[in-house]
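S.K.: sequence and predicted structure are below.
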Amino acid sequence: MNRIPSVDLRDFLSDDPKRKEKFTKEIGDAYEQIGFVALKGHFLSDELIDNLYAEIKKFFELPVDTKEKYEIEGIGGQRGYTSFGKESAKGKKEGDLKEFWHFGQYVENNPELEKVYPPNVMVDELPGFNEVGKETYKMLEKTAQYVLRALALHLDLEETYFDKYIKNGNSILRPIHYPPIKEEPKNAVRAAAHGDINLITLLMGAQGKGLQVQNHKGEWIDAIAEPDELMINVGDMLSRHTNNRLKSTIHQVTNPPKELWGTSRYSIPFFMHPVSEMPLDCLENCIDEEHPKQYDDITAGEFLHERLVELGLIKK
């Protein structure tokens, strides 16, 4: 496969069983073959997207010392600001050429979970920043819920199988700023080749060149979304849970050509995580003689902790 398939969520949401079945087959096949789709018909309005980009640009333009007061020690970067070059891909020494912010879950009707998740960090200088972040978080979470419902049907599970695991899940909305490149990077790129940790990732801001996906032949192909599309990919948790039937694909964000070094790039992924106690044991209907069980049993929380240690965001 040499291109990213495009699907329309409105097919799944329609009252027409054939359109719903068509969407389920298209997204299921795409995730078995390449692990990525471009999705139209999501729940983000143009106005919300414009407001979000305006607010995050204002934040990243704040003085460094102002941003750094929102970098919270001891929580592995789960909320608030992470400064330039702090995060690196698994197995890479060089820090990625980016800075970012994390919005986390807005817990509903679960006081115990509220004590577990770090609180969201409020930016005093930008009154609209947190409000627009929360609204975007909710709309992406809603979009992700329906994508996972389609995948549940594709896997011959009950349609709402994932609902109980993603309600109040440990999901993260991450506005990223890749600043202008001022000198020749030494072995560093904007985001080194990696797979995502979570169930699925919904990416805003894949409209320009930069994001690349590795197909099964090991070839890098450009993943460029239309203005009205989100790029959505399978993460390692979902790949593991489906015994690698759905593919978590390696991807990267390359540095631009030298003539574009002076430009910033913004992208905004939403990492859909389940609650920590979700078992990631390989689904029985994804195991057979041709596809023996590939992974040990583990919970989502245990798996996340392992990976955050590997990424250097949590110390052992």
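M.R.: Alright, I've got the coordinates.
S.K.: could you use CA atoms for every contact and neighbour count after this?
M.R.: Noted.
S.K.: would you map the helices across the stretch 101-250 of the chain?
M.R.: 111-116, 129-154, 163-166, 236-241 (DSSP state H, counting those that start in this stretch).
S.K.: closest to residue 267 out of the ones you listed?
M.R.: helix 129-154 (13.4 Å; CA to CA).
S.K.: try this one next to it:
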Amino acid sequence: MSAIPSVDLQDFVSDNAERKEKFIKEIGSAFENIGFVALSGHFLSDDLVKNLYDEIKKFFDLPQELKDTYEIEGIGGQRGYTSFGKEHAKGKKEGDLKEFWHFGQYVQDDAKLEAEYPDNVQVKELPTFNAVGKETYQMLEKTAKYVLRALAIHLDLEETYFDDYIKNGNSILRPIHYPPITSEPKNAVRAAAHGDINLITLLMGAHGRGLQVKNHEGEWVDAIARPDQLMINVGDMLSRLTNNKLKSTIHQVVNPPKELWGTSRYSIPFFMHPVGDMPLNCLENCVDDAHPKQFEDITAGEFLHERLIELGLIKA
């Protein structure tokens, strides 16, 4: 049995009030207690998932010198390719044992944000790579919208509280390749212990051992989803907004046992970010005498900038 609770989004989007209430209660409780759920009933089709994995494997199999042409200077890795070992966890010197790609927002009806966000990078060698990435991005964004609606109700907010903040938000779809390990890593793992920056993360590809979550007792527990499920967790922005009522849980991707070092691992997180001017000031209904305010007022954009400096992706 997985230590991570399972929920079905179809309960929430159904017309049945009891099923909807059940989903809100289950996801609210999970996010207050361990900060993770395994979610089925999302908007990704099996064909879309298969197509995306096919495309990203083709990209990461390209010659290194060709991949390097898609690493764009001066944008902090926000779009395109980031090469192996570039990113490290907050407080760590060692780079994580991974390379990755970033798809970003497809802005609609907002010239200001369109000018502000970097353009998505087109891969010339793979004619369907970008179309498949865009469709996956939009289906994950749609899934995230309904999860946040359920959480808004759980927090005694209006159901669509988050809708305007996430429309055209600075969200990122990140296909990751953890290459085969060829020699004993010195203090490095595939992804060192960290909390996510954003509101919520939707993770494709948590189907085998590797992803671990730190529970309230300080123990590492395996987080394994079924093939039809996404793993969803609370990010630091949502934790700040809710005065830590919803928990941003520390997690990591550990190296496999030595006999599996020769294998690649792929995972694809979708980091749901709001627009940069969303205030992350602690919600009034999450602050009381028993739960004093824990965080300074800050906007999502300011918080993201701070964290990208800490991760080594942009210079102060």
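M.R.: All right, it came through fine. As the structure is a computational prediction, the values presented were derived from the model and not from experiment.
S.K.: follow-up on the earlier one: buried deepest among the helices of the stretch 101-250 of structure 1, which one?
M.R.: Of these, the one with the most neighbours on average (mean count of other CA atoms under 10 Å) is helix 236-241, at a mean of 24.
S.K.: elements contacting the helix or strand just after it?
M.R.: Where DSSP states H and E defines the elements, the next helix or strand beyond helix 236-241 of structure 1 is strand 251-253. On a contact count with 3 or more CA pairs under 8 Å, 6 or more residues apart in numbering; DSSP states H and E, strand 251-253 of structure 1 meets strand 191-194, strand 211-214.
S.K.: structure 2: matching residues for strand 251-253 of structure 1?
M.R.: Strand 251-253 of structure 1 lines up with residues 251-253 of structure 2 when matched by TM-score structural alignment.
S.K.: quick one: the matching stretch to structure 1 mean distance?
M.R.: For stretch 251-253 of structure 2, the mean deviation from structure 1 after alignment is 0.1 Å (mean CA distance after the TM-score superposition for structure 1).
S.K.: circling back: identify whichever of the helices and strands packed on strand 251-253 of structure 1 lies nearest to residue 296 of structure 1.
M.R.: With CA to CA as the measure, strand 191-194 is the member of these nearest residue 296 of structure 1 (21.5 Å).
S.K.: gap between that closest one and the chain center?
M.R.: Taking CA atoms, centre = their mean, to the nearest Å, one finds strand 191-194 of structure 1 lying 13 Å from the centre of the chain it belongs to.
S.K.: how much does that strand stray from structure 2?
M.R.: Mean deviation for strand 191-194 of structure 1: 0.2 Å (mean CA distance after the TM-score superposition for structure 1).
S.K.: can you list contacts of that strand?
M.R.: 88, 89, 90, 92, 96, 97, 98, 250, 251, 252, 253, 254 (CA atoms under 8 Å, 6 or more residues apart in numbering).
S.K.: not counting sequence-adjacent ones, nearest residue to the equivalent of residue 265 of structure 1 over in structure 2?
M.R.: In structure 2, the residue matched to residue 265 of structure 1 (TM-score structural alignment) is residue 265. Nearest in space to residue 265 of structure 2, with sequence neighbours left out and distances taken as CA to CA, 6 or more residues apart in numbering, is residue 178 at 5.0 Å.
S.K.: show me what contacts that neighbour?
M.R.: Counting by CA under 8 Å, 6+ apart, residue 178 of structure 2 touches 97, 98, 99, 190, 264, 265, 266.
S.K.: of those residues, buried ones?
M.R.: Among the contacts of residue 178 of structure 2, the ones that count as buried by 16 or more other CA atoms under 10 Å are 97, 98, 99, 190, 265, 266.
S.K.: now render the helices and strands packed on strand 251-253 of structure 1 as a markdown table, adding distance to residue 311 of structure 1.
M.R.: Output for those, formatted as a markdown table (distance: least, CA to CA, whole Å):
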| stretch | distance to residue 311 of structure 1 |
| --- | --- |
| strand 191-194 | 11 |
| strand 211-214 | 20 |
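S.K.: pipe these into JSON lines and attach mean neighbour count and distance to residue 293 of structure 1 per row.
M.R.: JSON lines is the format used below for these (neighbours: other CA atoms under 10 Å; distance: least, CA to CA, whole Å):
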{"stretch": "strand 191-194", "mean neighbour count": "20", "distance to residue 293 of structure 1": "23"}
{"stretch": "strand 211-214", "mean neighbour count": "22", "distance to residue 293 of structure 1": "24"}
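S.K.: who wins for proximity to residue 236 of structure 1 among those?
M.R.: Closest approach to residue 236 of structure 1 among these (CA to CA): strand 191-194, 10.4 Å.
S.K.: flag every buried residue along stretch 43-61 of structure 1.
M.R.: 43, 44, 48, 51, 52, 53, 55, 56, 59, 60.
S.K.: ok, for the second one, nearest residue in space, not its chain neighbours?
M.R.: Okay, so that is residue 44 of structure 1. Excluding the flanking residues, the one nearest residue 44 of structure 1 by CA to CA, 6+ apart is residue 139, at 6.0 Å.
S.K.: swap in the fourth one?
M.R.: For residue 51 of structure 1, ignoring the flanking residues on the chain, the nearest one in space by CA to CA, 6+ apart is residue 132 at 6.9 Å.
S.K.: name all residues that make contact with the one you found.
M.R.: Residue 132 of structure 1 is in contact with 48, 51, 52, 55, counting by CA under 8 Å, 6+ apart.
S.K.: what about 10 Å?
M.R.: 48, 49, 51, 52, 53, 54, 55, 56 (CA atoms under 10 Å, 6 or more residues apart in numbering).
S.K.: what do you get for residue 27 of structure 2?
M.R.: Residue 27 of structure 2 makes contacts with 5-9, 33, 35-39, 147, 150-151, 154, 232, as judged by CA under 10 Å, 6+ apart.
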